[in-house]
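Trainee: This is a predicted model, with the sequence first.
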Amino acid sequence: MKVVIQRCKQAQVKVQEEVVGAIGAGLMLLVGITHEDTEKDATYLADKIAGLRIFEDDDEKMNLSVQDISGSILSVSQFTLYGDCRKGKRPNFMAAARPETAEVLYDRFNELLRAKGLEVQTGQFGADMDVELTNWGPVTIILDSPQA
């Protein structure tokens, strides 16, 4: 699994002009899943993300997690994170998991985050979505699960 994490002041996702998920301060996650990913990968990333200290404390040091600030998460599935552009100019998405497999693991990943007491909003799996956010910092981190 691969997750692009953006610290944000606010974020929302729309499907056909309708807001389907929105948060205030917290983390915007773009989540990609490949063929070899398992619940072990989802658990590893949920644990890492929930405790990732990328919010500033009173001394302006990145020392607080999304849990520490009572922030929220907007999680959006993103198969294009596994786009391979090494040959030619058109991405190859063969490394991305099939939708029926990816959706199950994506849902489980979000459940694991919720089990940590986090509010998790989502986009709509497989839909054409418009994503808006105010990146705070900007701070953007890319995490891969150990098998990647």
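Mentor: That came through, no problem. Residues are numbered from 1 along each chain as shown.

Trainee: switch to C-alpha atoms for all contacts and neighbour counts from now on
Mentor: Fine.

Trainee: Once you drop chain neighbours, what's closest to Arg7?
Mentor: Leu27 (4.8 Å; CA to CA, 6 or more residues apart in numbering).

Trainee: A further structure is provided below for comparison with the first:
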Amino acid sequence: MRVVVQRCREAQVNVAGEMVGAIGPGLMLLVGVTHEDTEQDAAYLAEKIAGLRIFEDEAGKMNLAVTEIVGEILSVSQFTLYGDCRKGRRPNFMAAARPETAEPLYERFNELLRAKGLTVETGVFGAEMDVELTNWGPVTLIVDSPGGES
């Protein structure tokens, strides 16, 4: 699994002109799943992301996790994270898992974040979405699970 993590002041996702998820300060996550991913990958990433110390403490150091600032999460499925652009001009998405594999792992990942006490808003799996955010910093990281590196 691969997650693009963006520290944000606010974020929202709209489907067909209707807002389906919105958060205040926290993390905007774009989540991709590849063929070999398992529930262990989802658990690894939920643990890693919940504990990422990328929020500033009183001294201005990145020392606090989203759980410590009582931040929220907006999680959006993103199969294009596994797009391969090395050949030609059209990305190849062969490394992205099929929806019947990806959706349950994406949902499980979100459940595991909620189990850590986090508020998790989501987009709509497989839908065309408009995502807005105010990136804070900016801080953007790419986090791969051990089995999801492609």
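Mentor: Great, that's in hand. It should be emphasised that the depicted structure is a prediction, and the values quoted were computed from it without experimental measurement.

Trainee: Quick check: TM-score for this pair?
Mentor: Aligned and superposed, the two chains score 0.99 in TM-score terms (TM-score structural alignment, normalised by the length of the first structure); 148 aligned residues with a CA RMSD of 0.3 Å.

Trainee: Met28 of the second structure touches Leu74, doesn't it?
Mentor: Yes. Shown here, Met28 of the second structure and Leu74 form a contact pair, counting by CA atoms under 8 Å, at 4.8 Å.

Trainee: Identify the contacts common to those two.
Mentor: Counting by CA atoms under 8 Å, 6 or more residues apart in numbering, the common neighbours of Met28 of the second structure and Leu74 are Ala11.

Trainee: Which of these two has more residues huddled nearby?
Mentor: Shown here are Met28 of the second structure and Leu74; by other CA atoms under 10 Å, Met28 has more neighbours (32 against 27).

Trainee: contacting residues around that one?
Mentor: 5-8, 11, 73-76, 133.

Trainee: Just among these, which is most surrounded?
Mentor: Ranked by neighbour count under the definition other CA under 10 Å, the contacts of Met28 of the second structure are headed by Ile73 with 30 neighbours.

Trainee: Distance of the counterpart of that residue in the first structure relative to Gly117 of the first structure?
Mentor: Under the alignment defined by TM-score structural alignment, Ile73 of the second structure is paired with Ile73 of the first structure. From Ile73 of the first structure over to Gly117 of the first structure the distance is 11 Å, taken as CA to CA, to the nearest Å.

Trainee: secondary structure class for Tyr106 of the second structure?
Mentor: At Tyr106 of the second structure, secondary structure determined by DSSP: H, G, I helix; E, B strand; the rest coil is helix.

Trainee: So it sits against Val33, correct?
Mentor: Yes. Contact status for Tyr106 of the second structure versus Val33: in contact at 7.4 Å, counting by CA under 8 Å.

Trainee: out of these two, which sits in the more crowded spot?
Mentor: Higher neighbour count among Tyr106 of the second structure and Val33: Val33, with 31 against 22, using other CA under 10 Å.
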